[in-house]
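Chemist: What shape does this take:
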Amino acid sequence: MVTIHLIPGDITEQSVDAVVNAANSSLLGGGGVDGAIHRRGGPEILAECRDLRASRYGKGLPTGQAVATTAGRLPARWVIHTVGPVWSASEDRSGQLASCYRESLRVARELGARTVAFPAISTGVYGWPLDDGARIALAAVRRETERDDTFEEIRFVLFGQRAYEAFTAWL
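Modeler: Sure thing, here's the model as predicted:
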């Protein structure tokens, strides 16, 4: 049975098999978690992302999908990039958010990853309310791992006290 941990801090410092990046569809870096992963991981990540854009994802990685690259200089083996949805008050995009977690775990499984670190996808500049984001994230990960012994540990690495408290309430 998988262990789920909540960790306050910096996802770029996690020694795990796979770190999940809350990427933008361009895969070429950005702000928040995405920018931090690209800065700390170094040019190897960007080079592989450029290759992905030149081959399979010419129009960018679609929302809710996931793809892996090297982790470069991060203390992980791989980075799994996933594009979360922008929150909308008028359209239910919760299925897309749950898909980010499911697809990231699918890619991690294919890679043979046993430990995975997630950020709180879409809860930063994409505006997803933390409480709802935490609920969706934990429910999706639990559903994906309940009958699967692939993973030893899933970490949610949470930036800021508010994020940590929101996830703690749902764990």
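Chemist: CA only for contacts and neighbour counts going forward, please
Modeler: OK.
Chemist: all strands for this protein, in order.
Modeler: Shown for the chain, the strands assigned by DSSP state E span residues 3-8, 18-23, 66-70, 78-83, 115-118, 153-158.
Chemist: Residue 3 and residue 137: what is the separation?
Modeler: Applying Cα to Cα, to the nearest Å, the value for residue 3 to residue 137 is 15 Å.
Chemist: repeat for residue 161
Modeler: Per Cα to Cα, residue 161 is found 17 Å from residue 137.
Chemist: next up, for comparison:
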Amino acid sequence: MYKVKINGLTLEIIQGNIVKQPDLDGIVNAANAELKIGGGVAGAVHKAAGPDLTEETRPLAPIEPGEAVITGGHNLENSYIIHTLGPVYGKDKPEDKLLGDCYQNSLKIAEDNKLKSLGFPAISTGAFGYPIESAAEVTMKAIKDYLDKINYLGKIRFVLFNESDFEIYKNYAEKIF
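Modeler: Alright, predicted model coming up:
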């Protein structure tokens, strides 16, 4: 685990499973535009949360790259799920702005709902093909640029699926913070 304190906020980076973070108020789903079960993170979140999640997301869809919406956590131990659509690398332009918007719009929703803790996956780095190094840099800069707007969140956790992604995110966090 990597942990750094920034102006009263704790930023953590761990290797793990996004749907197994019971100590967080909410998690972020790297969703598809229709907010349905899919592969990767969207598949894991929907499977763990159960079929009622699909019912709740139906009227919220579709969403555009960079947008975010919130639902209940259903069968997860988290009270909330924030769903955001990351950019498809090479297709959705400008990729860096859209990816940054995913994080900042998710943080805004978390703040609007007074969440105290939120977990993020590495948005767009799986099937959407965003290079992990570039994604980590954009992500950390987006978080840093949003820090002065945070009043309720006390913890932001990045949950990376494998060790190499963990190391990359940790390295960018060390550079940017």
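Chemist: what do we get in structure 2 for residue 23 of structure 1?
Modeler: The equivalent of residue 23 of structure 1 in structure 2 is residue 31 (alignment by TM-score structural alignment).
Chemist: Same question for residue 128 of structure 1.
Modeler: In structure 2, residue 128 of structure 1 lands on residue 130 (TM-score structural alignment).
Chemist: count of residues packed around that match?
Modeler: 22 (other Cα atoms under 10 Å).
Chemist: and what of residue 4 of structure 1?
Modeler: Neighbours of residue 4 of structure 1 under the rule other Cα under 10 Å: 17.
Chemist: go on, residue 89 of structure 2?
Modeler: 18.
Chemist: Residue 84 of structure 1 now?
Modeler: Neighbours of residue 84 of structure 1 under the rule other Cα under 10 Å: 30.
Chemist: right, and it touches residue 121 too?
Modeler: Yes: the pair residue 84 of structure 1 and residue 121 qualifies as a contact (Cα atoms under 8 Å) at a distance of 6.0 Å.
Chemist: which residues are common contacts for the two?
Modeler: Shared contacts of residue 84 of structure 1 and residue 121, defined by Cα atoms under 8 Å, 6 or more residues apart in numbering, are found at 22, 97, 100.
Chemist: Output the residue interval of structure 2 matched by the longest helix along structure 1.
Modeler: Among the segments of structure 1 that qualify as a helix by DSSP state H, the longest is helix 94-111. Helix 94-111 of structure 1 corresponds to residues 96-113 in structure 2, going by TM-score structural alignment.
Chemist: Repeat that for stretch 65-75 of structure 1.
Modeler: Here stretch 65-75 of structure 1 aligns to structure 2 at residues 67-77, judged by TM-score structural alignment.
Chemist: Need the residues that contact that stretch.
Modeler: Here stretch 67-77 of structure 2 has contacts from 19-22, 26, 48-50, 52-53, 56-57, 60, 79-85, 101-102, 105-106, 109, using Cα under 8 Å, 6+ apart.
Chemist: 7 Å - rerun?
Modeler: Under the criterion Cα atoms under 7 Å, 6 or more residues apart in numbering, residues 22, 48-50, 52-53, 56, 79-85, 102, 105-106 lie in contact with stretch 67-77 of structure 2.
Chemist: More neighbours: which of residue 161 and residue 137 of structure 1?
Modeler: Between residue 161 of structure 1 and residue 137, counted using other Cα under 10 Å, residue 137 has the larger neighbour count: 24 against 10.
Chemist: quick one: contacts for the match of residue 23 of structure 1?
Modeler: 42, 83, 84, 85.
Chemist: and if we set it to 10 Å?
Modeler: By Cα atoms under 10 Å, 6 or more residues apart in numbering, residue 31 of structure 2 lies in contact with 37-43, 45-46, 63, 65, 68, 82-86, 123-124.
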